[in-house]
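S.K.: model the following, please.
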Amino acid sequence: MHAKPTLSRLPCRRWWIVFALALLPLFAEADDDQPTPDTLTWTVPFGVGGGTDVWARFMSHWMAQSLPSHPAIVIDNVPGGGSITGTNLFYTRAQPNGEEMLVTSASTQFPAMLEDPRVRFDYAKWTPIIAAPTGGVVYVQPRFGKETGEILDNLREEPTKFAMQTPTGLEMPVMLAFDMLGLAVEPVFGMRSRGEGRLAFERGEAGVDFQTTSAYFSSVTPLVESGQAVPLFSLGVMNDEGVIVRDPAFPDLPTFSELYLAQPGASRDDVAYEVFHKFFASGYALQKLLLVPKQVDARLLARYRDGAKALMTNEDFLAAARQQVGPYEPVVGEVAARQLASAMELSDARRQWVVDWLKDRYGVRVVTR
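M.R.: I've put the predicted structure just below:
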């Protein structure tokens, strides 16, 4: 009988193969245990004080605690072009080493959907770690009244200004809402942030303003409490059936959809409402995004997403989030990736409708690729 080969009797080459295979789990485990980078840089393509900046600073604090190495997170504000400038810069310079991340908002997503030629970035080249829906509130100067009907009547009769960043940015659905309600609100473009728009309102230069929930809580609530501002409507939130319903952060405020659909002859099938709904879905139902280049190592990406998922069961985070950004449940990982891919879709016909509306109503010429 032939003796059964033992490890010592295996040919040298085969022995090294067996030895290497035996060590593979050890190397894999060591690699998986590598910590996240000590420092992360989050590019925020908006000015300090706006809704996206507030959200980024809030989330960076909690993400730093949730990640294994508790990295220092540096917020790099790069405003300009309604967020296009900083996002283009990130797209061309960010390395796929996991140390650089991007925070985007509707003002970034909308120009990409409209195929703005200034856009040099491609959402398909990024992958989300976490996405957060948000709400928002339109509020007015107290001279327009205190009750919804009275305010709407006065806004239809008395022209007033709305300080905006760009015609294709975060405020575009709000501007569309004003138009659909027949309000005599005229946009003034050129604000560097929503925070700057709020300051124009506080100085009395604008009769109406809009802020997302986080900025509203931090900066507008004191104005309401002191009688310097009156809330008019919220944008609402989207339920599981895709219908816009009342925002749980503002349950006593009607939504724009309620006000619009209450008008004679108005319908969810109206083209204008369909366009509003589309941009609401992409810009608000999935509004704040923390993204990394798609080439980031899959194990490091999983570590970041696990850190984000852990926050969903962290009671301290959830309590702080309800206070800071409202009662909205973040979306993490592959679910966020699927929703983002869907949200960024816009048909050629609907894109052309937006282009024609901006040109005919406001004289704004939108060039598309």
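
S.K.: only C-alpha atoms for contact and neighbour calcs from this point on.
M.R.: Fine.

S.K.: scan the protein for its longest helix.
M.R.: helix 12-32 (DSSP state H).

S.K.: and it, how far out from the chain middle?
M.R.: 44 Å (C-alpha atoms, centre = their mean, to the nearest Å).

S.K.: one more: stretch 157-171?
M.R.: For stretch 157-171, the distance to the chain centre is 20 Å (C-alpha atoms, centre = their mean).

S.K.: one more, please, to line up against the first structure:
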Amino acid sequence: MKKLKQFAVGAVAALTLTTTFAADQVVPDTVDFTIPFGVGGGTDVWARFMAPNLASFIDGNPTLVIKNQPGGGSITGTNLFYKRASDDGSDIIGTSASTLFPFMLGDKRVRFKLDEWSPILASPTGGVVYVQPDIGVSDSSDVAKLMGQELKFASQGPTQLELPILIALDLMGADIKPVFGMKSRGAGRLAFERGEATIDFQTSSAYKNSVQSLVDDGKAIPVFSVGVMNNEGDIVRDPTFPNTPTFEEAYATVHGKQPSGMQYDVYRKFLAAGFAFQKVIFVPSDVPSAVLDEYNSAVRKMIADPKFQQESAEKLGPYQNAVGIDIAKYLGDAVNISPEMYVWIKDWLKSEFNYKL
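M.R.: I've put the predicted structure just below:
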């Protein structure tokens, strides 16, 4: 299991380098923005919204070119970025929970080191679980009808973005039959649209852009959202989906009580790591300090811009984006799990999916 104890220190240190650079050394004219997912998924939708907005606030208005590199639930593209990214600011990467979770779990395929990157933007998000209308569920109040049915779920993998959803559904008592190997959540949605899956999950941006129309046409039924965590640490309804109950509410509908115990604690841990920091833009920490300062300055200007705030709320949901330096410490805490939780998730993955960490 990998730890990230030095993450915050490294990120902050990278922002406070005192080396003097030439006055004209700023962000390059063209920036490759690696997205280690396929086109159409939540991270791709988010990146294509963020790229032109961020570019407009960077001095010189560089062109941010989206480079989709799917594979391995984001591990393939992220490993390539770690190996090949330039240190002049011309390469940035957008990660998701699917990137953080394998790192947290010590996945042997992971070659990248988060403590060698500095976050410049963090975007929280929500998400919704929905089902086919022909399985007897007419709305979220019918969630108990899912119990006892075999639910096919087109998934990227047991340690990818869907991990907390798989934990939650198992905790609730649903009979989930995941089909692993999807290249992105967008691919999972398409499997659902083709009728090859009976249950699916999408993050807020992808849901708003690609699933809401299915719901409006009666081709998908939302059953619960992951909600958002308030300042007291309680899960409350997502303001993007105020009429959709949280997982906790759905669980109570089925079982008549609130979820609790180690499995629920693990669910909340991965929920926090994967959704409070669901999308993060990183840049290699060894870029010139002037370039890193420019990126952080641009992000501050962008998230303070009223036009951006309005468009972001409409397209991605009313979530508060943060500048990387402001969240570096908290991100480092989020991606570390206790030994007890690690043992539980290791045993659970083995017993449920024959997946060995």
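
S.K.: what residue of structure 1 takes the place of residue 318 of structure 2?
M.R.: Matched to structure 1 by TM-score structural alignment, residue 318 of structure 2 sits across from residue 327.

S.K.: same thing with residue 241 of structure 2?
M.R.: Residue 241 of structure 2 maps onto residue 250 in structure 1, by TM-score structural alignment.

S.K.: contacting residues for its match?
M.R.: residue 234 (C-alpha atoms under 8 Å, 6 or more residues apart in numbering).

S.K.: circling back: report how many residues lie close to the match of residue 318 of structure 2.
M.R.: Per other C-alpha atoms under 10 Å, the neighbour tally for residue 327 of structure 1 reads 19.

S.K.: then the one 5 residues further on?
M.R.: For residue 332 of structure 1, the number of neighbouring residues by other C-alpha under 10 Å comes to 21.

S.K.: okay, it and residue 83 of structure 1: tell me how far apart.
M.R.: Using C-alpha to C-alpha, to the nearest Å, we find residue 332 of structure 1 at a distance of 23 Å from residue 83 of structure 1.

S.K.: for the stretch 1-150 of structure 1, which segments count as strands?
M.R.: 39-44, 72-77, 100-104, 126-132, 136-140 (DSSP state E, counting those that start in this stretch).

S.K.: how big's the offset between the third one and structure 2?
M.R.: Here strand 100-104 of structure 1 is compared with structure 2 after superposition; its mean distance to the aligned residues, by mean C-alpha distance after the TM-score superposition for structure 1, is 0.6 Å.

S.K.: repeat for the longest one
M.R.: Once the two are superposed, strand 126-132 of structure 1 sits an average of 0.4 Å from its aligned residues in structure 2 (mean C-alpha distance after the TM-score superposition for structure 1).

S.K.: ok, now the second one?
M.R.: On superposition with structure 2, the mean distance recorded for strand 72-77 of structure 1 (mean C-alpha distance after the TM-score superposition for structure 1) is 0.7 Å.

S.K.: hmm, back to that, got a list of what the closest residue to the match of residue 318 of structure 2 other than its chain neighbours touches?
M.R.: Spatial nearest neighbour of residue 327 of structure 1, chain neighbours left out: residue 249 (6.1 Å); criterion: C-alpha to C-alpha, 6 or more residues apart in numbering. Each residue near residue 249 of structure 1 by C-alpha under 8 Å, 6+ apart is listed here: 135, 213, 326, 327.

S.K.: for residue 301 of structure 2, same thing?
M.R.: Contacts of residue 301 of structure 2 by C-alpha under 8 Å, 6+ apart are residue 57.

S.K.: report the secondary structure state of the equivalent of it over in structure 1.
M.R.: With TM-score structural alignment as the criterion, the equivalent of residue 301 of structure 2 in structure 1 is residue 310. With DSSP: H, G, I helix; E, B strand; the rest coil as the basis, residue 310 of structure 1 sits in helix.

S.K.: same check, this time on residue 286 of structure 2
M.R.: Relying on three-state DSSP, one would call residue 286 of structure 2 coil.

S.K.: can you report how many residues lie near it?
M.R.: The tally of other residues near residue 286 of structure 2 (other C-alpha under 10 Å) stands at 18.

S.K.: who touches the aligned residue in structure 1 for it in this structure?
M.R.: In structure 1, residue 286 of structure 2 lines up with residue 295, judged by TM-score structural alignment. Neighbour list for residue 295 of structure 1: residue 96 [criterion: C-alpha under 8 Å, 6+ apart].

S.K.: what's the answer for residue 128 of structure 2, then?
M.R.: Applying C-alpha under 8 Å, 6+ apart, the residues near residue 128 of structure 2 are 201, 202, 203, 204, 207, 222, 223, 224, 225, 226.

S.K.: also residue 294 of structure 1?
M.R.: By C-alpha under 8 Å, 6+ apart, the neighbours of residue 294 of structure 1 are 96, 125, 126, 127.

S.K.: residue in structure 2 matching the last one?
M.R.: It stands for residue 127 of structure 1. Mapped onto structure 2 by TM-score structural alignment, residue 127 of structure 1 lines up with residue 118.

S.K.: surely that match touches residue 287?
M.R.: No: counting by C-alpha atoms under 8 Å, residue 287 is not a contact partner of residue 118 of structure 2; they are 9.5 Å apart.

S.K.: what's around residue 22 of structure 2, how many residues?
M.R.: Around residue 22 of structure 2 there are 7 residues (other C-alpha under 10 Å).
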